[in-house]
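# quick one: sequence plus predicted model below, questions after.
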Amino acid sequence: MINQYYHEEYPQNLTYNDIVFKEIGLEDRSIIVRYLNQDNFMISDISFGNLFIWRLARRIRFAIISDCLVIETTYSGKTPFIFFPIGTGDKLSCLRLLKKYYNSLGFPLEFHSLEKHNLEILMNVFDEKNIESKMNRDRSDYIYLTQNLIDLAGRKYHKKKNHLNRFFEEYEGFSFEEIGDSNLVELQDTWNLWSRDSNDDGLVNESNGIKSVFENYNALHFRGGLLRFNNQIIAFSFGEVISDNLCIIHIEKANILYRGAYQAINQQLLQHCFNQIKYANREEDLGIEGLRKAKLSYNPDIILEKYEAIVK
């Protein structure tokens, strides 16, 4: 059966009736990371850390089909969508099985966060005239040369460097600490205090995801850090290494009473935890004007376009 995803051998001659999706959990990290390591990708959506953080906000499941990892997401009241199959298995077979599977459920085969080359594959497999697609700018990822965000050198980073230097001067004596057993409980307490008055659904979902990370921090293999001033935590951030060339920064939070704390944790985290990684993916702007302006101001090396597609 296809739901025997922990087996090294996968059955041949599968039909769409054999497909079984499983709710994602921490125990699935090793198998998901194994398939992710077989593929080259730069999008943030399919990293295990991203899936784990947001699994409390929507239904996230996975299946192994034709020796490919397939991740499915369903928002409340919406039809499910998937990401492009992942791994070195038979992707063409996987795609054809998926179309039959979702059609049998009365749903279209719908994809989100497609990189352009995978959209082109879909158009070849199912014929371009049968594909409805669009680029979703709000979901495009911002990818930076890590060293640029550490050094902030040159005229295009002049204002950023000034803000950072002002933070260093105003909060002289601040310290950076990697997140670990010595400060994790204190960080949890700090975040509970910072997030206690939030009533926005999106922020509540994010807060719950952050709390879940802290509860399982060591098992997630994240790298993160915090800034401390006068013995108080004033900012924190964490992410994960995807490959020798890519890290993804999932969360960045700061106490806005400390001017420049966001700029400082951005630079300090990369300098201390990810300085050997070529690219840093700092995820999307979600169409939020202020967030888009801030991300653009750091001069991304790549704005990675992501597409949505429905197979008619």
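Yes, it's here.
# can we go C-alpha only for contacts and neighbour counts from here?
Fine.
# tell me the buried residues in stretch 113-126?
Neighbour counts using 16 or more other C-alpha atoms under 10 Å place 113-115, 119, 122-123 of stretch 113-126 among the buried residues.
# closest one to Glu215 out of the residues you listed, please.
Distance to Glu215 across the buried residues of stretch 113-126 (C-alpha to C-alpha) is lowest for Ser113, with 28.4 Å.
# then this one, side by side with the first:
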Amino acid sequence: MLFNSISLKDREVFEKYVKDMENSSYNFTNMFMWAGNDNVTYAVTNDCLVLRYKFGKNPASVSYPVGQGDKQKAIFEIYKYFESSNMQMKFKAMTPDMVAELEGMFPGKFDFKFDRDNSDYVYLVQELIELKGKKFHSKKNHLNQFVSNYNYSYEHYTKELADECKRAFSSWMNEKSDPDELTLARAATFKLIDNFDQLPVKGCVVRVDGKIAACSIGEQITPDMVLIHVEFANPEYKGIFNFINQQFLKNEWSQFKYVNREEDMGLPGLRRAKESYRPVRLVEKYDAILKPGVKL
């Protein structure tokens, strides 16, 4: 089974197999961003798409096969790949439907575990635009403080802003981020920015006193859902995250029902921030690990 590096030319391959999926772990733009150093690669087998994830020293894992092909045959090919590599067979980013399908084909052979850290947060677009009621009171206050205290402007993102956005990202992130995490995040964000015009995305920037103070980029992934790929801002401006969150949805995505703001990666601060916006549900993701000593 041959896994290939992900490049822009592979977008058509993903679009053939991945259609109207809420799960951000199968989205082409997302995988393209994070595919540096072959952290994410892909293969097509039995007319199914399979992704391979390998970050740092973590063991390799794969996605559940998607597409109209023979998934059972594809899974046997995946099994042979893991066996030949002397690795434990592990699927990641599985939806509940995928879990049920795999268990139906191979009953009792896999252990399943809910992956809370990598499940996507889903919100109602109109709730995040309007920020009505007691549950959003503090968010609305922070937004109003930003509007009252700063000389700001909102702009649609264009490729001419790439260098300015990259400089801003680096200056805001350098001091407080874990070096390894920052290296990955910078590479992924810069890759998205550099290839903006060749991806199905839209973006915005917010300026304060003429200087870029925040940036957000996202795309439509289903008929009623958008996915936010990146959102970064200068934390010195109080309320700026509340402002760009609301304004990006209001100006670019107000016709959609849901917004997927991806996972929290198990980071306590990020989890608190995402939960504070009151998600309506999670796109649940599961791991499946072939039980020790079990053969397919």
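Yep, it's here. Since we're looking at a predicted model, the values are computed, not measured.
# drop the TM-score for these two in here.
Remark: TM-score between the superposed chains equals 0.92 [TM-score structural alignment, normalised by the length of the second structure]; 290 aligned residues with a C-alpha RMSD of 1.8 Å.
# what ranges do the strands span in the first structure?
Along the first structure, the stretches classed as strands by DSSP state E are 22-23, 59-65, 68-74, 81-82, 109-114, 131-135, 141-145, 175-178, 223-229, 232-243, 246-254, 279-281, 302-304, 307-311.
# any buried residues in the longest one, and which?
For strand 232-243 of the first structure, burial by neighbour count (16+ other C-alpha under 10 Å) applies to 233-243.
# would you reformat those residues as TSV and include distance to Asp189 of the first structure?
TSV is the format used below for those (distance: C-alpha to C-alpha, whole Å):
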residue	distance to Asp189 of the first structure
Ile233	10
Ile234	13
Ala235	13
Phe236	13
Ser237	15
Phe238	17
Gly239	20
Glu240	23
Val241	26
Ile242	29
Ser243	32
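# I'd like the strands of the first structure laid out as JSON lines, including distance to Phe214 of the first structure.
Formatted as JSON lines, these follow (distance: least, C-alpha to C-alpha, whole Å):
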{"stretch": "strand 22-23", "distance to Phe214 of the first structure": "21"}
{"stretch": "strand 59-65", "distance to Phe214 of the first structure": "20"}
{"stretch": "strand 68-74", "distance to Phe214 of the first structure": "23"}
{"stretch": "strand 81-82", "distance to Phe214 of the first structure": "27"}
{"stretch": "strand 109-114", "distance to Phe214 of the first structure": "27"}
{"stretch": "strand 131-135", "distance to Phe214 of the first structure": "34"}
{"stretch": "strand 141-145", "distance to Phe214 of the first structure": "25"}
{"stretch": "strand 175-178", "distance to Phe214 of the first structure": "13"}
{"stretch": "strand 223-229", "distance to Phe214 of the first structure": "11"}
{"stretch": "strand 232-243", "distance to Phe214 of the first structure": "10"}
{"stretch": "strand 246-254", "distance to Phe214 of the first structure": "12"}
{"stretch": "strand 279-281", "distance to Phe214 of the first structure": "21"}
{"stretch": "strand 302-304", "distance to Phe214 of the first structure": "29"}
{"stretch": "strand 307-311", "distance to Phe214 of the first structure": "32"}
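# out of these, which gets nearest to Ser30 of the first structure?
Taking those one by one with C-alpha to C-alpha, strand 68-74 is closest: 12.3 Å.
# that closest one maps to which residues in the second structure?
Using TM-score structural alignment, strand 68-74 of the first structure corresponds to residues 48-54 of the second structure.
# neighbouring contacts of that stretch?
3, 14, 17, 38-44, 60-71, 74 (C-alpha atoms under 8 Å, 6 or more residues apart in numbering).
# quick one: map Arg271 of the second structure onto the first structure.
Matched by TM-score structural alignment, Arg271 of the second structure corresponds to Arg292 in the first structure.
# quick check: the gap between its match and Ile242 of the first structure.
For Arg292 of the first structure, the distance to Ile242 of the first structure (C-alpha to C-alpha, to the nearest Å) stands at 24 Å.
# now the nearest residue to Phe190 of the second structure once chain neighbours are set aside: how far from Glu160 of the second structure?
Among residues not flanking Phe190 of the second structure along the chain, Lys166 sits closest, at 6.6 Å (C-alpha to C-alpha, 6 or more residues apart in numbering). For Lys166 of the second structure, the distance to Glu160 of the second structure (C-alpha to C-alpha) stands at 11 Å.
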